[in-house]
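Undergrad: Give me a 3D structure for the following:
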Amino acid sequence: MTYKIMVLNTGSTSTKMAVYFDDKKVVQREFEHTKEFLEKYPYMADQLPMRQELADDFMREAVAEYGAFDAIVARGGILPPIHAGGYEINDVMVDYLLNVCAEEHASNVAACIAFELRRKYDIPHAYIYDGISTDELEPVARISGIPDMPRVSVTHCLNMRATAHRAASEMGRAYGDCTFIIAHLGGGISMSLHKKGLIVDVVGDDEGPFSPERAGGQQVIQLIKYLVRKNKTDMRDKLRVMRGDSGLFGYLGTSDARRVEQMIAAGDEKARLVYEAMALQIAKFIANLAASVCGKADAVILTGGLAHSKMLTDEIERRIGFIAPVKLYPGENEMESLAHGAYRILSGSERARVFRYDK
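TA: Now for the predicted structure:
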């Protein structure tokens, strides 16, 4: 039996959809959204009807071309801590993402869209897989310094776990026998430490290096003073400062690293300084995770869209090559990772969990 799987990934500037037969891609389409276009949507939830319409159009064409689907799988949003692997999308999850979650993230709308497509097209299953709030932290990694505010795990888990499995396979070893430090370099930058098959420590995109469109970790007192000075009183306005209006975009007016490198090549010293600072911060937080395993890592892995940049990865490797061999896996590989996860569930090698949360 061949399983037909629809894959949906909502990113900060794109909506991607693909059709897979089992674990083989048949067709993929990407709808790009410019920053200027998205400015008319103050909050991520406001984008839901627009992205839902795009997804519905693609789904309708796919059903006409390929017939009924067995499952739809979407990138998971910012949920309470969850396990690695798959979860059935249910009304509890959708309610949480739309009405409870206060954090702005593009992936928050993906499960909502998938849930509606499942209903409309009578698809038997709708899943998320390796959601960004996958949490397997060791107890020592949860201590934040504020007793009633433990650290949480929010990372690009989907791409990082898939890349870790790939790297281990290429090394001729089992994933569970390897220790990897992985940096996902994209619109947001997050990192994770993989040990004995678990993600035991992380650097979230709100505590680590700044990135093309996010502020990363900040000096807390300075940040509080800044938000007061700018009269940012609404929670979502405060989060907008951290996600969307900062990073490369805040300094240089673009979140496109290719454009930044063109600026550097043309002699723009500000662009050179900011880009170098981003590379330095990435390297510093990789070293941060290395301390958790006393520097004993099998590899440092750079993945995500920015890993295509030789200028950036060369500078990072120059600074952290002493820790472990550096391996490059450019691209985000998220569509393939989602499809393969759904296929493992449908074929019976994994089971999907049921999402619940305490109100």
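Undergrad: going forward, measure contacts and count neighbours with C-alpha atoms only.
TA: Will do.
Undergrad: show me the contacts for the residue positioned nearest the centre of the chain.
TA: Taking Cα atoms, centre = their mean as the criterion, H156 is the residue nearest the geometric centre of the chain, at 3.3 Å. Contact partners of H156, counting by Cα atoms under 8 Å, 6 or more residues apart in numbering, are G131, I132, H184, S190, M191.
Undergrad: Spit out the contact partners of the residue nearest to the last one when sequence neighbours are not counted.
TA: The shortest distance from M191 to any residue that is not its chain neighbour, by Cα to Cα, 6 or more residues apart in numbering, is 4.3 Å, and that residue is A183. By Cα under 8 Å, 6+ apart, A183 lies in contact with M160, I189, S190, M191, S192, I286, V300, I301, L302, T303.
Undergrad: Here is a second sequence; please produce its structure as well for comparison:
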Amino acid sequence: MTATRVLVLNSGSSSVKYQLLDMRDGARLAVGLVERIGEETSRLVHTPLAAADPAKRERTGPIADHGAALTAVAEELSLDGLGLDSPELAAIGHRVVHGGLRFSVPTVIDDEVLAEIERLVPVAPLHNPANITGIRTARALRPDLPQVAVFDTAFHTTMPEYAARYAIDVETADAHRIRRYGFHGTSHAYVSRETARLLGKAPEDVNVIVLHLGNGASASAVAGGRCVDTSMGLTPLEGLVMGTRSGDIDPAVTFHLMRVAGMSADDVDVLLNKRSGLVGLCGDNDMREIRRRIDAGDERARLAFDIYIHRLKKYIGAYCAVLGRVDAVVFTAGVGENAAPVREAAVAGLEELGLALDSGLNAERSDEARIVSPPYARVAVAVVPTDEELEIARQTFALVAGESLE
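TA: Next up is the predicted model:
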């Protein structure tokens, strides 16, 4: 096919992030963000990376809704000769957070697919509605163009039932779609594949533990390119300690707070999702600031860090047991890629599992995928920058071009 460009859209409740990529080489032609949609202080920041002068352009002022936001994005792209009406645009790829069990692969969006994404709103009330709005708006702007949904949950649909099921009454679970779905799937898919490439092996020959550590954080056990377990569950709340989310917690804490503290279900929801994790433990969810406070002797920051690392070690150990043989443990996302002390602390003491770090390699800053373990380590420790937008674009283009992603 002659059209080789893909526009990637990530629609939030009051924002739209976008990237335009050329799939001949994965080059970014333009990136941008529209934020505070629906407010008087709306803002669009656009960077034409393919231009001779790739300087940012900024618009401020009211942008009423997602339709107005995407219209403004189209106008900015047109100024660079990259408009939505270009014959070189092959498709629009949409990040959709929840695909349930039905959507295990990227899917061309039609009315039936959109209706199913809407039916999943009860299990993703914060994310799917915004994703749906972006899809509807983009379809209205380019009804003739393939629109593809790439689901955060899709990579994790290969989990066996014994890993995906919660041990609750089966009829109740099935009636309300209660099971472990996992999230950050595009990142785990991209990073596990890139890790195999870094090791010089095919994805089907490699077992990898992926640690996606950002403000949201998740771990996955990937056997031969297929996810067999992941830390997030029905929602992104389960699992690792995160910036503002508690991660794993005794579910009876919820009942206790409702009975003893008089908190409502909504109160507990806000507590566990927005006032817990690192910010709940020490008041900061920026790992750089937490490390600065630790260096200054702040014991509260030290405890928060230790809790974070303790949970991380537990998942590394658990997934070593799940996989049996581990070829690499890989760190990615904002904290995983940039916080050398987190990597050092997470691996420390796990020598019996075959893990070790080269302190010099670990301390180096780089934007490249790299191994930071010594040659003698039985299990490689790697840092692989994630690229969820490129992964969405790759999956979108492969689908509309009829090609294999590999």
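Undergrad: Report the TM-score for the pair.
TA: Here the superposed chains carry a TM-score of 0.82, computed using TM-score structural alignment, normalised by the length of the first structure; 335 aligned residues with a Cα RMSD of 2.9 Å.
Undergrad: hmm, back to that, counterpart of the residue nearest to M191 of the first structure over in the second structure?
TA: Alignment note (TM-score structural alignment): A183 of the first structure maps to L211 of the second structure.
Undergrad: For V342 of the second structure, see how far away that match is.
TA: Noted for L211 of the second structure: a distance of 11 Å to V342 of the second structure, by Cα to Cα, to the nearest Å.
Undergrad: can you check S192 of the second structure too?
TA: On the measure of Cα to Cα, S192 of the second structure and V342 of the second structure end up 20 Å apart.
Undergrad: go on, S14 of the second structure?
TA: Plainly put, S14 of the second structure is 32 Å away from V342 of the second structure if you go by Cα to Cα.
Undergrad: Out of the two, name the residue with the larger neighbour count.
TA: V342 (22 against 16; other Cα atoms under 10 Å).
Undergrad: how about the helices of the first structure, start to end?
TA: 35-38, 48-66, 91-95, 108-121, 139-142, 157-170, 220-229, 235-242, 247-252, 257-265, 269-291, 310-320, 334-346 (DSSP state H).
Undergrad: residue range for the longest one in the second structure?
TA: Looking back up the chat, that one is helix 269-291 of the first structure. The aligned range for helix 269-291 of the first structure is 299-321, by TM-score structural alignment.
Undergrad: Please work out which residues outside that stretch touch it.
TA: 209, 219-221, 229, 231, 240-242, 278, 281-282, 290-291, 293-294, 326, 342, 345-347, 353.
Undergrad: repeat for stretch 54-66 of the first structure
TA: So stretch 54-66 of the first structure is contacted by M17, V19, F31, F69, I113, L117 (Cα under 8 Å, 6+ apart).
Undergrad: And those, which two are furthest apart?
TA: Farthest apart among the contacts of stretch 54-66 of the first structure by Cα to Cα are F31 and F69. That separation is 21.4 Å.
Undergrad: the more surrounded of the two?
TA: The neighbour comparison of F31 of the first structure against F69 (other Cα under 10 Å) goes to F69, with 22 against 14.
Undergrad: Check the gap between the more buried one and E30 of the first structure for me.
TA: Counting by Cα to Cα - F69 of the first structure and E30 of the first structure are separated by 20 Å.
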